[in-house]
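Asks: Predicted model and sequence follow; I will ask about them next.
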Amino acid sequence: MVRAGLSTDRLVRAGAELADEVGFEQVTVSALARRFDVKVASLYSHLKNSQDLKTRIALLALEELADRAADALAGRAGKDALTAFADVYRDYARAHPGRYAATRHPLDPEAAAASAGGRHAQMTRAILRGYDLAEPDQTHAVRLLGSVFHGYVSLELAGGFSRSAPDSQESWTRILDALDSLLRDWPHA
């Protein structure tokens, strides 16, 4: 018998909230069962196991992040689009650290194909069209942006910039300025 009020969607959303509170790696079906004050077995009609739960949280987080990025990019181009896109990632990571960590969760090919990951790549490439980069430079630039955004956000979340001047917002702004400049004057092989 399925416990009233429990659904896969509700469990995944609760798992995402739990990830933000305790960290993505700490999320398990057992921890989720404790949150709902139910036996673990009662969740198995909705979730296969903890790996399934984590995959579903990752898919939710990727979708949320893609939706926010798409909203932020609407009507923007060039540096304005680059900054809006970068700020969405940083703001999401700061507001939802566990969900942000989930966006880095390895997905099997079927889950990856069904994820919003492709939307993220399309939006990044759309931003780069404003910089007139052809292949393979566009792919190099996509990798650069992903590395800088994720690296900076990860270091910032870990407290890496909290004890030094200038403050991290000033550095973030300067980094985005530098990326814009680099993309406008991309080095050719």
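Replies: Arrived safely. Residues are numbered from 1 along each chain as shown.

Asks: Please count neighbours and contacts with C-alpha atoms only from this point.
Replies: Noted.

Asks: what helix or strand is A111 on?
Replies: helix 109-114 (DSSP states H and E).

Asks: counting contacts, what elements does the helix or strand that comes right after that helix pack onto?
Replies: The helix or strand immediately downstream of helix 109-114 is helix 117-129, counting by DSSP H and E. Helices and strands touching helix 117-129, by 3 or more Cα pairs under 8 Å, 6 or more residues apart in numbering; DSSP states H and E, are helix 50-73, helix 78-95, helix 137-157.

Asks: which other residues reach helix 117-129?
Replies: For helix 117-129, contacts defined as Cα atoms under 8 Å, 6 or more residues apart in numbering pick out 62, 66, 69-70, 77-78, 81-82, 138, 141-142, 183.

Asks: Could you tell me the angle between it and helix 78-95?
Replies: Between the axes of helix 117-129 and helix 78-95, defined by axes from the mean of the first three to the mean of the last three Cα atoms, to 10 degrees, the angle is 150 degrees.

Asks: Reformat the helices and strands packed on helix 117-129 as CSV; add distance to Y131 and mean neighbour count.
Replies: Converted to CSV, the helices and strands packed on helix 117-129 look like this (distance: least, Cα to Cα, whole Å; neighbours: other Cα atoms under 10 Å):
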stretch, distance to Y131, mean neighbour count
helix 50-73, 15, 20
helix 78-95, 7, 19
helix 137-157, 9, 16
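
Asks: second one coming, line it up with the first:
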Amino acid sequence: MPRAKLSPSSVVADAAALADLEGLDAVTVSAVARRLGVQPASLYEHVRGVDALFDGVQVLALGELGALIGAGVAGRSGVDALRGLAEAHRGYALARPGAWAALQRTAGEAVATSAEAARVADLMLAAVRGYPVPARDLIHAVRFVGATINGFLSLTRADAFGHRADSVEDSWAAAVDALDRALNTWPPESAPS
């Protein structure tokens, strides 16, 4: 069967699939070329190098994560939206471990200013706006939520919770409940910063 024509999006999708199967460290131009059955030089027509490949995987992951978050928060507010947001992140980290790992890398300007990144940021802001958080603190609250979710998922991925018999599911539920309480009791606008 003849090989399909390559495109930047097909190369990036294959790189993300490789990351999911073998880990993000396995993603190189040569490794992706081997998977696609082409010479590495052929990929440079579609991506400038490994950094562009990683940027592409990040944008792809942001797009996929944004779709999951959108579905998870649609029509919801408060704790229901927060749970939808958290579960979208968790589901993505489990289903696409390599693509999710790419999201943990520092984003370059092209990734940070992408429509996909803007959508994820907007959805996270929307979820937090369902709480009594003053407008001046919305970004801080979003960072707090993101750091808690990503920290928990990173520790889970590293099997940091594997040494105790206590349920990771219970810990996850407690973390989301703690986020809900923190957002509900965020200091009001009149409080000193």
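Replies: Arrived safely. These figures come from a predicted structure and were not determined experimentally.

Asks: and V88 of the first structure, what does it touch?
Replies: Contacts of V88 of the first structure (Cα under 8 Å, 6+ apart): 65, 68-69, 72.

Asks: Can you give me the separation between it and A121 of the first structure?
Replies: 15 Å (Cα to Cα, to the nearest Å).

Asks: Could you do E25 of the first structure as well?
Replies: 25 Å.

Asks: Counting neighbours, go ahead and name the busier of the two.
Replies: A121 (16 against 12; other Cα atoms under 10 Å).

Asks: Can you find the partner of the more buried one in the second structure?
Replies: In the second structure, the residue equivalent to A121 of the first structure is A121, according to TM-score structural alignment.

Asks: measure that match to V29 of the second structure for me?
Replies: Counting by Cα to Cα, the gap from A121 of the second structure to V29 of the second structure is 30 Å.

Asks: Report the contact partners of I139 of the second structure.
Replies: L125.

Asks: cool, and D25 of the second structure?
Replies: Per Cα under 8 Å, 6+ apart, neighbours of D25 of the second structure: A19.

Asks: Please report how far R184 of the first structure lies from L128 of the first structure.
Replies: Taking Cα to Cα, one finds R184 of the first structure at 10 Å from L128 of the first structure.

Asks: higher neighbour count, those two?
Replies: More crowded of R184 of the first structure and L128, by other Cα under 10 Å: L128, with 24 against 16.

Asks: quick one: contacts of the helix or strand in which R35 of the first structure is found?
Replies: Here R35 of the first structure is covered by helix 29-36, with elements defined by DSSP H and E. Defining contact as Cα under 8 Å, 6+ apart, one finds that helix 29-36 of the first structure is touched by 11, 14-15, 18, 39-40, 43, 49-50, 53.

Asks: quick one: which of these is most hemmed in?
Replies: The most crowded member of the contacts of helix 29-36 of the first structure, judged by other Cα under 10 Å, is G15 (26 neighbours).

Asks: so it is in which element?
Replies: Assigned by DSSP H and E, G15 of the first structure falls in helix 8-22.

Asks: for L47 of the first structure, same thing?
Replies: Using DSSP H and E, no helix or strand contains L47 of the first structure.

Asks: tell me the contacts of the spatially closest residue to it that is not a sequence neighbour?
Replies: Using Cα to Cα, 6 or more residues apart in numbering and skipping the chain neighbours, the partner closest in space to L47 of the first structure is L53 (6.3 Å). For L53 of the first structure, the contact set (Cα under 8 Å, 6+ apart) comprises 12, 15, 28-29, 47.

Asks: One more: L82 of the first structure?
Replies: Contacts for L82 of the first structure (Cα under 8 Å, 6+ apart) come out as 127, 176, 180.

Asks: can we see that at 7 Å?
Replies: Contact analysis of L82 of the first structure by Cα atoms under 7 Å, 6 or more residues apart in numbering lists I127.

Asks: Equivalent analysis for the one 4 residues further on, please.
Replies: For A86 of the first structure, the contacting residues are F149, by Cα under 7 Å, 6+ apart.

Asks: Please give the number of neighbouring residues around A41 of the first structure.
Replies: For A41 of the first structure, the count of nearby residues is 12 (other Cα under 10 Å).

Asks: Give me the aligned partner of it over in the second structure.
Replies: So, by TM-score structural alignment, A41 of the first structure is matched to A41.

Asks: In terms of helices and strands, where is that match?
Replies: helix 40-43.

Asks: which parts of stretch 118-129 of the first structure are buried?
Replies: Within stretch 118-129 of the first structure, the residues that qualify as buried are 119-121, 123-128, counting by 16 or more other Cα atoms under 10 Å.

Asks: and of those residues, the nearest to R99 of the first structure?
Replies: Nearest to R99 of the first structure among those, counting by Cα to Cα, is H120 at 15.6 Å.

Asks: quick one: V59 of the second structure from S114 of the second structure, how far?
Replies: V59 of the second structure is 7 Å from S114 of the second structure, by Cα to Cα.
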